[in-house]
Every structure is written in structure tokens, then in C-alpha cells.
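**Q** Just the structure for this:
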Amino acid sequence: MKKSTLLLAATLSTVTAVSMADNSFYDKARVINSQPLYETVRVNHPEERCWNERVEHRGGSRSDSYTPSIAGAIVGGVVGNQFGKGKGKDAMTVAGVLLGASVGNDLGKRPGRSYVTSERRCESVDNFREHEELVGYRVKYRYNGQVFHTRTSQDPGKFINVRVSVAPTEGANYDFREYD
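**A** Prediction:
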């Protein structure tokens, strides 16, 4: 909007307000009916819900070292040496070493023991609640024999203040100067 249009609108509203101030007054009107107005309001009250959960933990491999393989080879060699005779004794010892090393390697890579713990888990859950909230009053009042309606923020009681403006009807030639 142009500045000149805004300036014109502001000037006209000021002139109108000043003119009306000269020809208006305040009075009381009788309230016929006053009804409270309610609005349903929905409010979120988030809640934290927690529970205990069982969690299973599996142990990793027991060892990444060569110790199980070496120990298996030694035990396998000793056992193999007990069964052979002559040149077969050497073959049984070698077979025992290889088999023992393989078994030791497999045992070393076997997972450790698993165990279960209880861990607390929590989450936020929306919890909406609705309630009625007073937002104002619908007021029906009578002034000078005529019935009017309005909305107020407070209950007016038996009477409501009104501003009365007096002006000639359209087309009349008048000015606002005071005459003695």
C-alpha cells in the first residue's frame, strides 16, 4: 500500500473519531441474557513410559592368539605318539599334532558364555487431554427499546456500558460547530 493512501486513511479515521467524540456519549443498557461461551481445548501432556527389558549378551571368541592351537598340537602329538610303533609312531605323532592343532584352534574361536541383563528402556508418549475453556460471553441487551447482541470477555452483570453516537441521517446538511 502506498504511503499517501495510508496517510489519507489515518487522517480520515482521526477526523471521524474526533467528529464522533463530539456527538457521542456513554450510557447503560439493560442486559436481557448473558450466556458463557466455551471452547474445547486439546492439550498435550507427554508422559515418559519406562519398562525393563531382557537383553542377551553373547561373549566374543575366547582368544585371538595361537595358544589354543599350540596347546592342541602338543596334546595331540603326545597322544598320537602313544599309539604308533616304529615308523608308524612318527606318522601317528604328526597326525596327532595336526588333529590337536585343529581342535585347539576350533576351541579357541568358540564364543564365550552368553549372559542376560535387564536394561531399562524409556520412551515419550503423547497424552492429549481435552477440557472446556471459558472464552467469553454472548450478551443480549436492550437499549432505548431496541435489542442488540454483542460478545464480551467478562460477564457484564445486569447492565452493560454502551457508547451512543448521534448524527443526522444521510443527505442532511450539517456541521459540528457548537451554537449557544
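**Q** From now on I want contacts and neighbour counts done on CA atoms only, so please keep to that.
**A** Fine.
**Q** which helix is the longest one in the protein?
**A** For the chain, the helix reaching the highest residue count under DSSP state H is reported as helix 87-109.
**Q** Mind giving me the packing neighbours of it?
**A** Packing contacts for helix 87-109, counted by 3 or more Cα pairs under 8 Å, 6 or more residues apart in numbering; DSSP states H and E, involve helix 67-83.
**Q** just the angle between the helix it packs on and helix 87-109, please?
**A** Orientation of helix 67-83 against helix 87-109 (axes from the mean of the first three to the mean of the last three Cα atoms, to 10 degrees) gives an angle of 150 degrees.
**Q** Show me the contact partners of the longest helix of the chain.
**A** The contact list for helix 87-109 (Cα atoms under 8 Å, 6 or more residues apart in numbering) reads 61-64, 66, 68-84.
**Q** remind me, longest strand of this protein?
**A** Secondary structure of the chain per DSSP state E: the longest strand is strand 24-44.
**Q** I'd like the structure of this one too, to check against the first:
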Amino acid sequence: MQLYKQLIAGAAVAALVGLSSTANAGPRGYAADGYDYARVTEVTPIYTDVQVVTPTTQCRDEQVAYREPASPTGTLVGGLIGAAVGNNLGGHGHRGRHHYHRSHNRGGATIAGALVGALVGNQISRANAPVYYATESRCHIVDEYSTRRELVGYDVRYRYNGQVYLTRTDHHPGDRIRVHVAVSPAL
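**A** Predicted structure coming up:
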């Protein structure tokens, strides 16, 4: 009889523990707070391709021609020759019957001749100036494009109460996923 009493007491304790866990889990075994866990059956990572623009500096060496500056001697000599020519052209007067008259434009012709002569002398001097070459580095910025794959989330397939569901998460859920369970009365 002692054994029988112990057996009944054990069964009563087991029933109370079972009843207690069912009451805490709520209807159909999910927790009273409305959340439960479902078994994950498949996880697929989802990637997107992102285009990345990287500005880079590209340089190359170029050979550049330089002409030495014009010699001031050419400008000076051209100006003197031009002034002499202008002076002679401006110095011819009109011969009258008895007198030789000089023109009043002699100064203007001398100045004009000097200017024209200086310009011509400068151009000749520049054209005959020695040319030298130097190597210079020419740089410019170029955008380089590349594609990078980024992980954006996971498609997660899970099973709950015999039904299969699909959701997307931003992290890997592992072998189970927390689900929200809602119960509403059937009318």
C-alpha cells in the first residue's frame, strides 16, 4: 500500500507540473507573451552589387618645347634701323623754285619707323631664338569604377505548426527563429 501511495503522489506531482507548463505556454504550447520559436529549414544569403567610384591621379611624362626669350639686341637694332628709314622717308621735302623745304612730319615718321623696326626686329629675334626641350609630368584625376558585393540580409525559410513560412532578416538566425503568435477568436 505504501508503494501505491507513492505512485499516486508521484502521478499527482507530474500532473501538476504538466498543467503548470501548459498554463504558462498558453494555447497550443506557445508562451504567454505571444512569442514562440520555429525551426529554421533554410537560410539563403542575399547580396547586392554596389558600384564604388575611386578618384585616382594618373600622370604621364611629356616632352615640352621651350624657346628662349627674344634677345633685346634684335629689338634695339630693329628700332634703330626703322628710325633711320623713317627719318629718311620723313625728311624728303618739296623742291620749289629756289628753296628746299623739309617736311614737318619728319619726327612722326622717325617714331613710326622706330616702332615698326622694333617689332620686326623682335619677331626675327624670337624666331631665331634657340629651342630646348624638357620632360614634364602632366597629371589629371580619373574616376575608376569597381563593383563590390555587399551582404544585405538573409532569406529564412522556417516551419511552425506544420506550415512553412518565408521572411527576410538582417542577420543569420541560426537553427531557430523567434516568431510572434497571435490568437483571435473564430466567429
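**Q** What distance do you get for the residue nearest the centre of structure 2 to Pro72 of structure 2?
**A** By Cα atoms, centre = their mean, structure 2 has its centre lying nearest to Val53, at 4.5 Å. Here the criterion is Cα to Cα, to the nearest Å. By it, Val53 of structure 2 lies 53 Å from Pro72 of structure 2.
**Q** before we move on, what about Gly78 of structure 2?
**A** For Gly78 of structure 2, the distance to Pro72 of structure 2 equals 10 Å [Cα to Cα].
**Q** quick one, which of the two is more surrounded?
**A** Taking neighbours as other Cα atoms under 10 Å, Gly78 of structure 2 and Pro72 compare with Gly78 leading, 25 against 14.
**Q** Go ahead and confirm that one touches Ser125.
**A** No - with contacts counted by Cα atoms under 8 Å, Gly78 of structure 2 stays clear of Ser125, the gap being 9.6 Å.
**Q** In terms of helix, strand or coil, where does His110 of structure 2 fall?
**A** Let me fix one detail, which is that residue 110 of structure 2 is Thr and not His. The three-state assignment at Thr110 of structure 2 reads helix, by DSSP: H, G, I helix; E, B strand; the rest coil.
**Q** What is the neighbour count of it?
**A** 22.
**Q** show me the contacts for it.
**A** Contacts for Thr110 of structure 2 (Cα under 8 Å, 6+ apart) come out as 82-87, 90.
**Q** contacts for stretch 132-146 of structure 1?
**A** Residues from elsewhere that reach stretch 132-146 of structure 1 (Cα under 8 Å, 6+ apart): 28-41, 147-155, 160.
**Q** now the residues you listed: which count as buried?
**A** 29-31, 34, 151-152, 155, 160 (16 or more other Cα atoms under 10 Å).
**Q** Dump the residues you listed to JSON lines, plus distance to Val18 of structure 1.
**A** Formatted as JSON lines, these follow (distance: Cα to Cα, whole Å):
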{"residue": "Ala29", "distance to Val18 of structure 1": "24"}
{"residue": "Arg30", "distance to Val18 of structure 1": "28"}
{"residue": "Val31", "distance to Val18 of structure 1": "29"}
{"residue": "Ser34", "distance to Val18 of structure 1": "32"}
{"residue": "Arg151", "distance to Val18 of structure 1": "26"}
{"residue": "Thr152", "distance to Val18 of structure 1": "25"}
{"residue": "Asp155", "distance to Val18 of structure 1": "30"}
{"residue": "Ile160", "distance to Val18 of structure 1": "24"}
